[in-house]
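S.K.: sequence and predicted structure, then a few things I'm wondering about:
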Amino acid sequence: MPGQRAGERRRRLADVGVSPKDRVVDAAIEVGEAPDLPRPAQPLGAPSLHQRQGSKGLSLFLERMDDHRVAGAEAMGGEIAVPISRREIIRAFLRQRTDHLQRGGKAVVNADRHQGLDKCGVPSSSATPEFALRAIVTPITDPQGLRDAWLTLETNAEPSFFTSWHWIEALLVAAGRTAFVLKVMDDNRIVGLCVLYVHSAARRRWFTPRDTLSVNETGDPVCDAIYIEHNGILHDRRYGAAVVRAALACLSGPEARSVLPRFDEIRLGGVPEIYRMIAAEIPWLAREIARKPTFGVDLAALRQSGEELMAQFGRNTRHQIRRSIRAYERHGPLGFNAAPDLETALFYFEQMIGLHTARWTERGQSGAFATTFARTFHTALIRGGITNGSVELVECRAGDTVIGYLYNFVYRGTVYFYQSGFEYSRDRNLKPGLVTHYLCMERHLSRGNDYYDFMAGEQRYKTNLAARGKDLIWLRLRRPLWQYRFADAASRAMGIARALCDRWQR
């Protein structure tokens, strides 16, 4: 009976010292990511939630919040984590149901381990009420001190390669101009770090901010063509979303204005979904500029299952790879070699640039390495990463015939495919990209790496070789001035008008 269930729930809450009037979410537990902790009987965000309307669906949502909270509190000895108000819970429920409707009414569960959200759409965090975080912004005057602090924080964080010191150091070297660092502190301990640049556009436009603040990017479109992904604020895993919230509150508040040059826009490129949710909490105009899916192959699961890599592809993809391998083997045995030293790595890099640029020139574009900044940045990155194995340049050959080159990053068990250059033939049966990626995945499968990340973008070869993962988003936050409000409203109106025109034409 409903009354009996409610009474049982109140007794369970009282047993762990939680008042039923204060509904809280145990953000220290991510459902499905903490096997040593008890889970609720029915996972949060289950499809049945979306099929119920009005107050009944919300009541079920709140009940499951309590079940999830009690399970976590019992496992943690009755300790309570980040209190979430009833209003925030209702907002999470509405966001979840809105996302469900936008997906056509289908329940979509994203189990990617990097998502940073629990399955009910509430930001995951391991912060507790006694965390009094403060954020400060200072110019970078001591690069060695920043390096030590960054590497120390990495040991307690779960960074991607793009928020590791490998990438950040190369960015600072290549940019060669004034940069700032944002530190999130818990007392005297650093629990969050990111690099900031303020960029001023050459021309001032009335409805577009001239001065922008970028996180882990320069803000200059020419320089940022190096294209960061899996971006964000490096943070201690025990603090989670609390660090992001403190950082964005600082950047949008008066603290940052006293140190940074004037800016009217904050840019967050290639960040996870949690940033959009937290950005909606601050009084700036937040807008999602772009959203791109990522693709990857779970090598750890494949290794555990004992299945062959080739069996994971579709029939047509398997046929193309095998046919290409047979054709290439007529030129000699296939060879797949990773650069063993810096000299070889730089040679492979130059050869890859030649093939990459030639391919893009045929399409009327310059490619990813056309600027001096890009060459400087990647040279610094290779010099710093080839010795410790975080940067990988590989060559694929068939006898004396070059098939192609891959430029990868290898960090904490994940292989990030960054860029490539292939020798294309007039023979359309030859697929150098599929063959090279297949051999590279086989190599890392045997070397014990966990994940092969094709990163953002929905190109056909990614959909053929990999499974879809989480989405990355590109955000902008503008100061709430009237001209920017007008520009946002006009842009949304134009988008609605285009959608209506498209629908009418169909």
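M.R.: Good, I have the coordinates.
S.K.: C-alpha only now, for contacts and for neighbours.
M.R.: Will do.
S.K.: now the strands for the stretch 51-200 of the chain?
M.R.: 133-139, 180-186, 189-200 (DSSP state E, counting those that start in this stretch).
S.K.: now tabulate those strands in TSV and tack on distance to residue 435.
M.R.: Compiled in TSV, those are given as follows (distance: least, Cα to Cα, whole Å):
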stretch	distance to residue 435
strand 133-139	47
strand 180-186	42
strand 189-200	38
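S.K.: putting a second one here so we can go through both:
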Amino acid sequence: MRLGVFANTAKRHAERIHLTVYNPFVRFDLVEDIWTSLLGKCPHSYFLSWGWVDSWIRSLPPDCGVSLIAGFKNDSPILAFFVGSHNVIRHRLFRAGQLSLNSTLIPFFDSLCLEYNAVLIDPDITIALENMVEMIPLKNWDEFYMPRYSPVYCPNLIIRDMSRKYNLKILDRRNSYYVDLEGVRKNNMDYLALLSNNRRQQIRRTLKEYKKWGDIHVRVAGSAKDALGIFEKLVLLHQKEWKNRGQPGAFGTDYMIKFHKNLISRRFDHGEIQLMEITAGMNPIGCLYNFLYQGCVLFYQSGFSYLAKNVYRPGLVCHYHAVLHNAAKGFLLYDFLADDSQYKKSLSTDSNEMLSILVQKSRLKYKVENRIRTLYHFGQERLSMNGAGRQPRLFSLLEKLKRLKSWKKTV
């Protein structure tokens, strides 16, 4: 009964909202006014702050397909989000027009890794996701993708109870683990006592080994110039390790490096950027790159000096000291951001959940695609059961079906 009340309220609110599309590269000042007017009253993370969004828009080419969609009630903005638009062809058969929440759908640019994604919605408004996407004034779209959507920052967007006109899929669930820094302070700054016995022993052991080199020192950048210097050290350490693993690393493109240098230069003096360098004596242990926003510390990237012996755990030492430093500074939490890795979980006291959601319009081609996917996986299972023998007839037929280009004209 309660869900029905919420849904009816959300529908009534939606009937009074008018959505308008703006090009942020042409109407930048107006987009800024709309966005910042909502930031003052809507819950949001650093990744939707104007500091981040401003830097993001400035980093993109004007032809990337990004637009701002703003909702108005009585000429006042009460809802806003960005969308990237892109057309894809899947399985060589199905063409889909895609929209993506606050991202571009271009992997090169989306490598920034947006976290705690949300729609800015006036707290006095409740709206159903179905009603919102129904009103999007863009033509020829089939799918609305919401990467790493956070219910924590969007409590008044109702994503349940969608009609048969749409299919709602939860593509991924990820935990964002964090340390409650108030809990650390209440525990007399004894952070280790909040962790498991095994993790406590590991941290104490690696601290003991590093201290043989000299006192452990934490240096926090005091200026934008200093922060850029630590950032360069972080990039070198980060890229060295990931190249050794045969991976490109987070800073493998000039775009990523340029974006973050600009972000650090523009936003450090606003108190949003924290670069830390941790050393033992004269020897580097690692560097951390964090965002500071609304009392939260968001760990974004790192560069560690790895050694051959397993007793040296630079990540544990750096995060241990970062937690203590930021707890002493009065911050509320230290967030490791979305990743289900065991080491982040073991260093945390709590977690939030992020969801990757896909809303599809109910179309025949998606029913056919889902059926083909089911049959395809069934055929592969049969093939694996048969070993290297003859392919099952069903599997062979499906492979032929995927090659029928004439299907593009019929779905």
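M.R.: Received it, and whenever you're ready, just let me know what you need. Everything numeric in this text was worked out from a predicted model, so none of it was measured.
S.K.: tabulate the strands of the stretch 51-200 of the first structure (TSV), appending mean neighbour count and distance to residue 407 of the first structure.
M.R.: Shown next, in TSV, are the strands of the stretch 51-200 of the first structure (neighbours: other Cα atoms under 10 Å; distance: least, Cα to Cα, whole Å):
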stretch	mean neighbour count	distance to residue 407 of the first structure
strand 133-139	19	33
strand 180-186	22	29
strand 189-200	22	25
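S.K.: nearest to residue 342 of the first structure, out of these?
M.R.: Nearest of the strands of the stretch 51-200 of the first structure to residue 342 of the first structure, taken as Cα to Cα: strand 189-200 at 27.6 Å.
S.K.: average gap between the closest one and the second structure?
M.R.: With mean Cα distance after the TM-score superposition for the first structure, strand 189-200 of the first structure departs from the second structure by a mean of 1.8 Å once superposed.
S.K.: counting by contacts, list what the following helix or strand past that strand packs against.
M.R.: The helix or strand immediately downstream of strand 189-200 of the first structure is strand 211-215, counting by DSSP states H and E. Packing partners of strand 211-215 of the first structure (3 or more Cα pairs under 8 Å, 6 or more residues apart in numbering; DSSP states H and E): strand 189-200, strand 265-271.
S.K.: so which helix or strand takes in residue 170 of the second structure?
M.R.: Judged by DSSP H and E, residue 170 of the second structure forms part of strand 166-180.
S.K.: after superposition, how close is that strand to the first structure?
M.R.: Mean deviation for strand 166-180 of the second structure: 1.8 Å (mean Cα distance after the TM-score superposition for the first structure).
S.K.: that strand aligns to what range in the first structure?
M.R.: Under TM-score structural alignment, the alignment places strand 166-180 of the second structure onto residues 284-298 of the first structure.
S.K.: name the residues that touch that stretch?
M.R.: 252, 276, 279-280, 450-458, 462-463, 465-480, 485 (Cα atoms under 8 Å, 6 or more residues apart in numbering).
S.K.: just give me how far it sits from the chain centre.
M.R.: 8 Å (Cα atoms, centre = their mean, to the nearest Å).
S.K.: and if you look at stretch 155-173 of the first structure?
M.R.: Computed by Cα atoms, centre = their mean, the chain-centroid distance of stretch 155-173 of the first structure equals 14 Å.
S.K.: same check, this time on stretch 236-249 of the second structure
M.R.: In terms of Cα atoms, centre = their mean, the centre of stretch 236-249 of the second structure is found 21 Å from the chain centre.
S.K.: show me what counts as buried in it.
M.R.: By neighbour count with 16 or more other Cα atoms under 10 Å, stretch 236-249 of the second structure contains the buried residues 237, 238, 239, 240, 241, 242, 249.
S.K.: so that stretch corresponds to what in the first structure?
M.R.: Mapped onto the first structure using TM-score structural alignment, stretch 236-249 of the second structure covers residues 354-367.
S.K.: what does stretch 115-123 of the second structure give?
M.R.: So stretch 115-123 of the second structure is aligned with residues 229-237, judged by TM-score structural alignment.
S.K.: counterpart of residue 342 of the second structure in the first structure?
M.R.: Alignment note (TM-score structural alignment): residue 342 of the second structure maps to residue 460 of the first structure.
S.K.: with residue 102 of the second structure instead?
M.R.: So residue 102 of the second structure corresponds to residue 216, using TM-score structural alignment.
S.K.: still on that earlier bit, would you mark the buried spots in the strand holding residue 170 of the second structure?
M.R.: So, applying 16+ other Cα under 10 Å, buried residues of strand 166-180 of the second structure: 166, 167, 168, 173, 174, 175, 176, 177, 178, 179, 180.
S.K.: and for stretch 418-438 of the first structure?
M.R.: Quick answer for stretch 418-438 of the first structure (16+ other Cα under 10 Å): 418-424, 430-437.
S.K.: in the second structure, what residues pair with it?
M.R.: Going by TM-score structural alignment: stretch 418-438 of the first structure matches residues 300-320.
S.K.: end-to-end on the matching stretch?
M.R.: 16 Å (Cα to Cα, to the nearest Å).
S.K.: contacting residues around that stretch?
M.R.: The contact list for stretch 300-320 of the second structure (Cα under 8 Å, 6+ apart) reads 191, 203, 205-207, 209-210, 233-239, 241, 278, 284-291, 336-337.
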